[in-house]
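Asks: Sequence and predicted structure below; questions after.
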Amino acid sequence: YNGPSIIIAYAHCIAHGINMAESLSHDEMAVRSGAWVLYRFNPDRLKEGKNPLQLDSKKPDIPYSEYAYTETRFRSLLGKDPDRARMLIEAGQKDADHRWFMYSHLADMDYSSMAD
């Protein structure tokens, strides 16, 4: 794309409690759970009648909790306040499901009538 670009990246921090030797597998779990969606947006595709939004992620195939409980911040809350932890994990799952639903529908839109 011949214009300004932005990269929004997922980066864990020390509070996540991730062993840096396992950071790539943790990143993969973030994507597989739907907590982080990989996509590209290129406005130039409109000229070709193509959708400018391309999803690079597949549909989530692991529960959000499987990803979240690999992080210290979620595991420690589970020990201190299990009810609150479960409520937040359920909210995280709903958010991940909603995000996937929204992005997948946007990526499926037909732009063929927009071609130059």
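Replies: Noted; the coordinates are in hand.

Asks: contacts and neighbour counts: CA atoms only from here.
Replies: Fine.

Asks: now the strands: where do they sit in the protein?
Replies: 39-41, 53-55 (DSSP state E).

Asks: will you turn those strands into a markdown table that also has distance to S25 and mean neighbour count?
Replies: Listed next are the strands of the chain as a markdown table, based on distance: least, CA to CA, whole Å; neighbours: other CA atoms under 10 Å:
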| stretch | distance to S25 | mean neighbour count |
| --- | --- | --- |
| strand 39-41 | 19 | 13 |
| strand 53-55 | 20 | 18 |
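
Asks: Looking at the ones you listed, spot the one closest to L78.
Replies: For L78, the closest of the strands of the chain is strand 39-41, at 31.6 Å, according to CA to CA.

Asks: where's the residue nearest the centre of the chain relative to P43, distance?
Replies: Nearest to the mean C-alpha position of the chain, by CA atoms, centre = their mean, lies W36 at 1.5 Å. Per CA to CA, to the nearest Å, W36 is found 22 Å from P43.

Asks: Against that first model, consider the following:
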Amino acid sequence: MLAMAYGHVYVARIAMGANDQQTLRAILEAEAYDGPSLIIAYSHCIAHGIDMRKGLEQQKLAVQTGYWPLYRYNPALLAEGKNPLLMDSKEPTLPLERYIYNEARYRMLLQSNEERAGQLLQLAQKDVQESWSRYRQMETES
């Protein structure tokens, strides 16, 4: 089960631009957790080749496409008989290309080898869908 994967570590994945309330909740829970905590935060940077003024919008797109699902894994919930994994993202609502082609690192391949870029996009979209399904399955396990 997921508890064995993470042990007794609080783990959260956040993106402030997508959900600032979830970000705050995760930080507060991590601080309150009696044990080690790990917060994995989406951090846009200039190397992504985006207009940095639109960084928070890009974070939101990453979540909406399913590329960056938001969750909290709180082992303290095990003591209450609850599943420690809480998905804070909604199902992906946008195709992955809406997110990735905003970034120069992905557009470069599209410009240099459109066919290969299309193949990789299909594989990446499939990976997003499979990952999302795994997270949802883990969330419903008790």
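Replies: Cool, the structure landed. Quick caveat, the model's predicted, so the values are computed rather than measured.

Asks: thinking again about what came up before, of the strands of the first structure, which is nearest L88 of the first structure?
Replies: With CA to CA as the measure, strand 39-41 is the member of the strands of the first structure nearest L88 of the first structure (25.5 Å).

Asks: so that closest one corresponds to what in the second structure?
Replies: Under TM-score structural alignment, strand 39-41 of the first structure corresponds to residues 71-73 of the second structure.

Asks: Report the mean deviation for that stretch after fitting onto the first structure.
Replies: For stretch 71-73 of the second structure, the mean deviation from the first structure after alignment is 0.5 Å (mean CA distance after the TM-score superposition for the first structure).

Asks: any residues touching that stretch, and which ones?
Replies: Stretch 71-73 of the second structure is touched from outside by Y10, V11, A12, R13, I14, A26, P84, L85, L86, M87, D88, S89, with contacts defined as CA atoms under 8 Å, 6 or more residues apart in numbering.

Asks: so of those residues, which ones are in helices?
Replies: With helices defined by DSSP state H, the entries of those inside them are A26.

Asks: May I ask which of the contacts of stretch 71-73 of the second structure has the most neighbours?
Replies: I14 (30 neighbours; other CA atoms under 10 Å).

Asks: Can you report how many residues neighbour the residue nearest to that residue when sequence neighbours are not counted?
Replies: The shortest distance from I14 of the second structure to any non-neighbouring residue, by CA to CA, 6 or more residues apart in numbering, is to A41 (4.8 Å). As a burial measure, A41 of the second structure scores 14 neighbours (other CA under 10 Å).

Asks: Map A41 of the second structure across to the first structure for me.
Replies: Here A41 of the second structure is matched to A9 in the first structure, going by TM-score structural alignment.

Asks: now its match: how far from S65 of the first structure?
Replies: On the measure of CA to CA, A9 of the first structure and S65 of the first structure end up 21 Å apart.

Asks: Also H16 of the first structure?
Replies: From H16 of the first structure to S65 of the first structure the distance is 14 Å (CA to CA).

Asks: circling back to that earlier point, is it possible to export the contacts of stretch 71-73 of the second structure to CSV including distance to Q111 of the second structure?
Replies: Shown next, in CSV, are the contacts of stretch 71-73 of the second structure (distance: CA to CA, whole Å):
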residue, distance to Q111 of the second structure
Y10, 41
V11, 37
A12, 35
R13, 32
I14, 31
A26, 39
P84, 43
L85, 40
L86, 39
M87, 36
D88, 35
S89, 32
